[in-house]
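Student: Fold the following and give me the result.
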Amino acid sequence: MRIIFLAVVFFNISIQAMVEISIPHNGIDRSYLQYIPPNKNVNDPIDLFIGLHGYSGTASGFEKETTGGFNTVAKKYGFMAIYPQGIYFYDNSSSSFVSSWNDLAGSKTKTPLGETCATDAAIYPKYPNCNSGGRCSWTSCNDDIGFIKKVIDATINNKNIRNIYVIGMSNGGMMAQALACEYPELFKGAANVVGMQHKDLSCIPDKPINFIIYGGMKDTTVPPINIRAADGYFYEPMNKTFNSWSENFHCSVFINEEYLFTDNFEQKTASNCKGGITITSILNKDRGHLWPGIDQSVGFCNTRDQSNLEINECRVIKNSWGNEFIVKLLLEL
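Tutor: Next comes the predicted model:
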């Protein structure tokens, strides 16, 4: 397997070193960023987090802006982080950078009960190589699940990986759920952040896996409660996903709680499930389509790690609580 390493070193206290790695998949050179905390013995067991950017986002933008510096929490808790890059193109009609993940739902128009969008829905730029998705399709049609599995396999072959977690924002959250469904035995846990999958296409794995689904009550982009989004696309309600997973894995203990932790939250937890897993639904009552701890829609940018991308440079954004909030939930599973 041909793997190319491109090292980019920063002297920022929170980002000691990022490495861009290129790996071929299905005839296309794909890439991802890799971060290993400093002073970590290369032979020691280490947990791995896969972080997935949202629609038209980037790997470096996810780390730098979307999450407000995810490497900082990776350094604190001593885990390795990998940020894959979705396939992208520059749309001539809108002069915009387009990137996405094929979660096997966004690349389709038809569902068993209808279509994934309304007749008056917004139509998004189509990938030049994707001709069969139909009117409502808006993501890549490439084998992104296979690409990320290949990245994980290559990492396992070179590092002493202990537990693997996958997290993602928006379309990246949809992709995290798709990976959990496809390879449940590979991950210790998965977290889908503001990424409800399309209505009637939301997947459930055939084997148990710890799962967290997080939504913002004020989200109109991928709404966790209302089925129809502002752009006319239909999404599976978060509560239905929680109930479907809990039922599928025969969970018998349920806890509902409301609490204040910077924001107001409503959390549902299903436990005593098949395989000893836990299913968690978290609704942030104060936020919209945002990563926990971030108050603006960001991540559509690049850093020197991905200097080949012709888009704006990322800014420094601080996240005082959101990354730890999600990470601790996963590490405690």
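Student: From here on, just use CA atoms for contacts and neighbour counts.
Tutor: OK.
Student: Using the three-state scheme, assign residue 204.
Tutor: Applying DSSP: H, G, I helix; E, B strand; the rest coil to residue 204 yields a three-state assignment of coil.
Student: got the residue ranges for the helices in this structure?
Tutor: Using DSSP state H, the helices of the chain run over 59-61, 70-77, 144-158, 171-182, 238-248, 322-331.
Student: now, of these, which is deepest in the fold?
Tutor: helix 59-61 (a mean of 29; mean count of other C-alpha atoms under 10 Å).
Student: which other helices and strands contact that helix?
Tutor: Helices and strands touching helix 59-61, by 3 or more C-alpha pairs under 8 Å, 6 or more residues apart in numbering; DSSP states H and E, are strand 28-35, strand 80-84.
Student: Output the contacting helices and strands for the last one.
Tutor: Put plainly, it is strand 80-84. Strand 80-84 packs on strand 28-35, strand 46-52, helix 59-61, helix 70-77, going by 3+ C-alpha pairs under 8 Å, 6+ apart.
Student: between the ones you listed, which gets nearest to residue 162?
Tutor: strand 46-52 (5.1 Å; C-alpha to C-alpha).
Student: For the comparison step, fold the sequence that follows:
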Amino acid sequence: MKILNILFVFILASSCMGFFRELAPNEKLDSIEIQNQKRTYIVHYPKGWNGSPIRLLVALHGRFGSGNSMIKQTKLDLLADRKGFIVVFPDGYKRSWADGRGNTPADENKINDITFIELLVKRLIAEGSVNPKEIFLVGHSNGGFMAQRLAVEKPELWKGVLSVAAQVSVFTLKRKLTLKSNPVSVGIMAGTEDPIVPFSGGYVRDGGEILSVEDSILRWKEWNSCKEPANQKTENYKEESTELKIDFIRYESCAENTKVGLIQLNGLGHSWPGETPMIPFIDQGKTTNVLDGSKLVWDFMESL
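Tutor: Modelled structure (predicted):
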């Protein structure tokens, strides 16, 4: 009976997290062999695409997620159809990324996710489907920390990078201090009441010390040689009987035409804005249905 209960919980969680999903006609499942591992990913081509090189968005799922769950969570596939870009959803090693903080299965097994993502991007460029000057990266949670690491270690790949519910880790900070990497446009979207990745910095539940969101933005401002002042605006949304306030802070005058931005989700938690939480058995803080996180991500990318 205990085994049956465990199996039921696994099936329920897998269903909620979107592991089971049929490919659409305009999608393909592909793989790359690296470190004796078959690393898989889903490519979603926009409906009506004529085959000419277009923009690419790489979307990295969070811990316990998958490429399939990232599609279900974000609906970036539908946004790609409307906006006309390709989006690729890679699968992390044992549903995790080697973002450098040390405690994920990918980190523990010394998985080279930097090379995996780089090879994936270069393969799509070589296929002729992607404009190499219009490649963007977004990640959520563990995937967001991985995105920050990729922004530091492979800035030449990206026109823009945005992390959701993740900021600069101490590991990535130390890596940056040893590298003389080029500026890259970076954004952070974060909930001020995130119970998993503290907005004010410190330690994350799955291990690793991180900077605060404010300090992370200031670091990128310094690394990109951004000038004051920052452009700031606030948008208010009505959700039932409460007001939801979103603060946008943007440094526009940075080296090599890069930008640094913060989307501050006041009062919100760890979930991708607008989603139904993918991990129902973990408290992720307050959620919202009035925001479209994917639209906010792509608005940032389109502004670069």
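Student: What value does the TM-score take for this pair?
Tutor: TM-score for the superposed pair, counting by TM-score structural alignment, normalised by the length of structure 2: 0.79. Supporting figures: 264 aligned residues with a C-alpha RMSD of 2.5 Å.
Student: one step back: hey, which of the helices and strands packed on helix 59-61 of structure 1 is tucked in deepest?
Tutor: Comparing the helices and strands packed on helix 59-61 of structure 1 by mean count of other C-alpha under 10 Å gives strand 80-84 as most buried, with a mean of 25.
Student: between it and strand 28-35, how big is the angle?
Tutor: Inter-element angle recorded for strand 80-84 of structure 1 and strand 28-35: 150 degrees (by axes from the mean of the first three to the mean of the last three C-alpha atoms, to 10 degrees).
Student: Not counting its own residues, what contacts strand 80-84 of structure 1?
Tutor: 31-37, 46-53, 59-60, 62-63, 71, 74, 148 (C-alpha atoms under 8 Å, 6 or more residues apart in numbering).
Student: That strand aligns to what range in structure 2?
Tutor: Following TM-score structural alignment, the aligned partner range for strand 80-84 of structure 1 in structure 2 is 86-90.
Student: what packs against the strand ranked longest in structure 1?
Tutor: In structure 1, taking DSSP state E as the definition, the longest strand is strand 15-25. Secondary-structure packing of strand 15-25 of structure 1 (3+ C-alpha pairs under 8 Å, 6+ apart): strand 4-12, strand 28-35.
Student: how big's the offset between the shortest one and structure 2?
Tutor: In this case it means strand 28-35 of structure 1. By mean C-alpha distance after the TM-score superposition for structure 1, the fitted strand 28-35 of structure 1 averages 0.6 Å away from its aligned residues in structure 2.
Student: so that strand matches what in structure 2?
Tutor: With TM-score structural alignment as the criterion, strand 28-35 of structure 1 aligns to 37-44.
Student: residues near the closest residue to residue 291 of structure 2 other than its chain neighbours, how many?
Tutor: Setting aside the residues directly before and after it, residue 291 of structure 2 is nearest to residue 274 in space (C-alpha to C-alpha, 6 or more residues apart in numbering), at 5.2 Å. When counting by other C-alpha atoms under 10 Å, one arrives at 17 neighbours for residue 274 of structure 2.
Student: Please identify the residue in structure 1 that aligns with residue 274 of structure 2.
Tutor: Per TM-score structural alignment, residue 274 of structure 2 is aligned with residue 293.
Student: Might you report the residue contacts of its match?
Tutor: 67, 319, 320, 321, 322, 323.
Student: can you rerun that using 6 Å?
Tutor: By C-alpha atoms under 6 Å, 6 or more residues apart in numbering, the contact set of residue 293 of structure 1 is 319, 321, 322.
Student: Counterpart of the last one over in structure 2?
Tutor: Residue-level alignment of residue 322 of structure 1 against structure 2, with TM-score structural alignment as criterion, gives residue 293.
Student: Could you measure from its match over to residue 275 of structure 2?
Tutor: To residue 275 of structure 2, residue 293 of structure 2 is 8 Å away according to C-alpha to C-alpha, to the nearest Å.
Student: try residue 185 of structure 2
Tutor: Taken as C-alpha to C-alpha, the span from residue 185 of structure 2 to residue 275 of structure 2 is 26 Å.
Student: Nice, that's everything, thank you.
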